[in-house]
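Visitor: requesting a structural model of the entry that follows:
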Amino acid sequence: MSSQVSIIMATYNRAHFIVETLQSIQNQTFSDFECLIIDDGGTDNTQDVIAPILAHDHRFTYHKRPSQYHKGLPGCRNFGIDLAKGKYLIFFDDDDIVHPQNLECCVAELNQPEVAFCRYQRAAFEGDFDYQFDYSKTYTKFAVYSKDVEKMLTYKLPFNSCAVMWRKSCFEQNRFVETLMFAEEWELYSRILASGVQGVSINKTLFFGRKHYNSNTGEFSRRNEMRIVSKKDAVLLIVENLNKKNMLTPTLMRFFVQMALGYKKYNLFSEILSKLDLSFGRQMYWRILYTFLPFRLSLIRLRKKLTS
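Guide: From the prediction side, this is the model:
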């Protein structure tokens, strides 16, 4: 029989973390789920350390990523989507801790027919996790609409990859871009939101991300070339998609133009303009803004410093 929720967990050489993560999933107050563990070709003893869980809890299954899916997180997740039997999908990482009420709270919201996704709060931790959970079922919430894609992309309403449960139907026409090695969920989730779905955001922390040196985010912060190029490529895909849908607002365009300042080495600004069918006048407007933006930002920082 199909489970109501499909949890998709990509893993790669995380034998030292994954058991604690799987145990936090076993402790869910909502039990009607399957957990698909997708190994990306790891070389450690992950399969051995999770063997007892696989043997005694048949909701958990282990799969190796087939060669037709690209190596990396997006390919593993796409494989998981294709395997999933559940009505709802959620992506968990192999080194984090899941709140016991995560699935219960999300499914309760998704049982409303107009809700296509449930976003929730995520917290970060380092070292040993403090298992003192807030079990309150009282929280505030608000609706999220397609127009909120601007807030999502500018991080005013961040959509962390592991902090949203989706209806599986959201992925009928959408998949992760498998060539992206960073910001792949930022690109995909913006595409889904821009398609016109409606969801809900609840103000309850239901996921705890482990901060450590070897995470993708950590590598991006250290200016890993592969992660930086992937973020640049994600920006171009987003710009192209929003432009086709007439959703590339002046605010978003300014946001991406400012972001391009940090990607001069990769000619991001020029590539953004190449994706748009702009008049000569509009092109000149954005070129002038891009040229003088560093001076303007410097003046803003100076003004803040003087008035603080």
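Visitor: going forward, measure contacts between C-alpha atoms and count neighbours the same way
Guide: OK.
Visitor: roughly how far does the residue lying closest to residue 24 once chain neighbours are set aside sit from residue 121?
Guide: Nearest non-adjacent residue to residue 24, counting by C-alpha to C-alpha, 6 or more residues apart in numbering: residue 98, 5.5 Å away. Distance of residue 98 to residue 121, computed by C-alpha to C-alpha, to the nearest Å: 12 Å.
Visitor: helices along the stretch 51-200 of the chain, start to end?
Guide: Along the stretch 51-200 of the chain, counting by DSSP state H, counting those that start in this stretch, helices occupy 51-56, 73-83, 102-110, 149-153, 184-194.
Visitor: outside of the fourth one itself, list whatever touches it.
Guide: Helix 149-153 is contacted by residues 157-159, 186, 190, 193-194, 252 when judged by C-alpha atoms under 8 Å, 6 or more residues apart in numbering.
Visitor: closest to residue 107 out of those?
Guide: Proximity of these to residue 107 was ranked by C-alpha to C-alpha; the top entry is residue 159 with 17.8 Å.
Visitor: so the closest one touches residue 189, yeah?
Guide: Yes - Residue 159 lies in contact with residue 189 (C-alpha atoms under 8 Å); the separation is 7.4 Å.
Visitor: which outside residues touch stretch 96-105?
Guide: Stretch 96-105 is contacted by residues 5, 17, 20-21, 24-25, 27-30, 133, 135, 137, 205-210 when judged by C-alpha under 8 Å, 6+ apart.
Visitor: structure for this one too, so we can compare:
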Amino acid sequence: MGYLVSVIIPVYNSEKYIEDTIKSILNQTYDDIEIITIDDGSSDESAKVIKELISIYKGKKTIKYYYQENSGVSIARNSGIEKATGKYIAFMDSDDLWKDTKIEAQMKMIEKTSMKACYCGFLDFFQEDNLTKKRKMKLLSGRILYDFLKDDVICWTGTWVMEKSLVDKNNIRFTENCNWGEDLEFFFKIAAITEVCCVGEYLALYRIRPNSLTTSSSFLKRSEDIHVLINLDKWMKQNADKLIYKNIDKISNLIYQFRIPFSLINYTYAYINTSSNEDIHKNFNSVYEKLYTNHMKNLSLINGLKSLKLYVKLYLMRFRLYKYRPRKNLE
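Guide: Below is the predicted model:
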């Protein structure tokens, strides 16, 4: 008999996928799992699908269903944390999948290393073609925060298992009313307060649906996660006594000199490369503000080649944007 793992799933209009998602948890080779679904005001048949599964597996598996008025994924996840009764918690989106051995492999690694949090590799799962693809990432253990901030380690939400006490004792929750980056902020904080072990296998599948691919307009919105990063820097300084890192300035420098420009540049670059000339012209002021914000002045070579690539992208975009300028020339 192992420790109970509470798997928290925020659900919003996921009737087509939630059954497969839940079954990938039910099929885990690790038995001591409770599934907590938080229905964030779905208007489809998600609730019906979940309740049918609860009925089918009653007495065999623990599946819990809770409903809330539409409040966003962060509030749903936070509600799941409050309702979780396991010593460990894990998170899963309502359309993603796990390989059968994921939780068992991670719990064994936690036991082996005595670390309180664990992540694993993941695959992009292209639903339309039924293909999977590995992302280029390092699978490191121990003090991973610097590598995490540098985007060398990619710890997606569905890859984690951690002691619930970590988030409770340190009052770590997902930032509410935040559309982008709330998951990164949460897991950056986890990596700042504890060493993290890693299962060097790709045991989670991030589903990419044809109709859910990021649209060009949403790339501009995604750059709003810089506010999350600014808040993260403040949190690090306010909670310095809780961190396993003593050089707070190094963390702050990585946030401001790399991670914030990284977000602004990459999302704006994606927007420009997926948008029509007409759309770019229409959103000229918004794009201009992102490419000439004071945050760009902080960009440095702190992250070597990755930082250099950001400089290249930045100047390519500024050059391209020049032809879309209004009558007034760019400064």
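Visitor: let me see the TM-score of these two.
Guide: Scored against TM-score structural alignment, normalised by the length of the first structure, the superposed chains reach a TM-score of 0.75; 270 aligned residues with a C-alpha RMSD of 3.5 Å.
Visitor: can you report how many residues lie near the residue nearest to residue 24 of the first structure?
Guide: 26 (other C-alpha atoms under 10 Å).
Visitor: how much space between it and residue 231 of the first structure?
Guide: Separation of residue 98 of the first structure from residue 231 of the first structure (C-alpha to C-alpha): 27 Å.
Visitor: chain center to stretch 134-150 of the second structure, what's the gap?
Guide: Centroid separation between stretch 134-150 of the second structure and its chain, computed with C-alpha atoms, centre = their mean, to the nearest Å, is 14 Å.
Visitor: just stretch 93-109 of the first structure next, same as before
Guide: 15 Å.
Visitor: and that stretch, what's buried?
Guide: Using 16 or more other C-alpha atoms under 10 Å as the test for burial, stretch 93-109 of the first structure gives 93-107, 109.
Visitor: how many residues are close by residue 305 of the second structure?
Guide: The tally of other residues near residue 305 of the second structure (other C-alpha under 10 Å) stands at 10.
Visitor: right, I mislabeled it, should have said residue 21 of the first structure
Guide: By other C-alpha under 10 Å, neighbour count at residue 21 of the first structure equals 16.
Visitor: which residues does it contact?
Guide: Residues in contact with residue 21 of the first structure, defined by C-alpha under 8 Å, 6+ apart, are 94-98.
Visitor: confirm it sits in a strand?
Guide: No - read with DSSP: H, G, I helix; E, B strand; the rest coil, residue 21 of the first structure is helix and lies in no strand.
Visitor: gap between it and residue 221 of the first structure?
Guide: Residue 21 of the first structure sits 24 Å away from residue 221 of the first structure, going by C-alpha to C-alpha.
Visitor: any idea what residue 201 of the first structure aligns with in the second structure?
Guide: Residue 201 of the first structure maps onto residue 198 in the second structure, with residues paired by TM-score structural alignment.
Visitor: that older thread, shared neighbours, residue 98 and residue 121 of the first structure?
Guide: 206-207.
Visitor: what's the counterpart of residue 240 of the first structure in the second structure?
Guide: Matched by TM-score structural alignment, residue 240 of the first structure corresponds to residue 234 in the second structure.
Visitor: what about its match, how many residues nearby?
Guide: So residue 234 of the second structure, with other C-alpha under 10 Å, has 13 neighbours.
Visitor: next one: the helix or strand encompassing it to chain centre, how far?
Guide: Using DSSP states H and E, the element containing residue 234 of the second structure is helix 226-238. How far helix 226-238 of the second structure lies from its chain's middle: 16 Å, per C-alpha atoms, centre = their mean.
Visitor: let me know the next secondary structure element after it.
Guide: Sequence order places helix 248-254 as the next helix or strand after helix 226-238 of the second structure, per DSSP H and E.
Visitor: setting the sequence-adjacent residues aside, check what's closest to residue 30 of the second structure.
Guide: residue 104 (4.9 Å).
Visitor: do residue 46 of the second structure as well
Guide: Of all residues not flanking residue 46 of the second structure in the chain, residue 15 sits nearest, at 4.3 Å (C-alpha to C-alpha, 6+ apart).
Visitor: any idea how far residue 195 of the second structure is from residue 118 of the second structure?
Guide: For residue 195 of the second structure relative to residue 118 of the second structure (C-alpha to C-alpha), the value is 9 Å.
Visitor: who's more crowded, these two?
Guide: residue 118 (27 against 19).
Visitor: just checking, the more buried one touches residue 110?
Guide: Yes - counting by C-alpha under 8 Å, residue 110 is a contact partner of residue 118 of the second structure at 6.6 Å.
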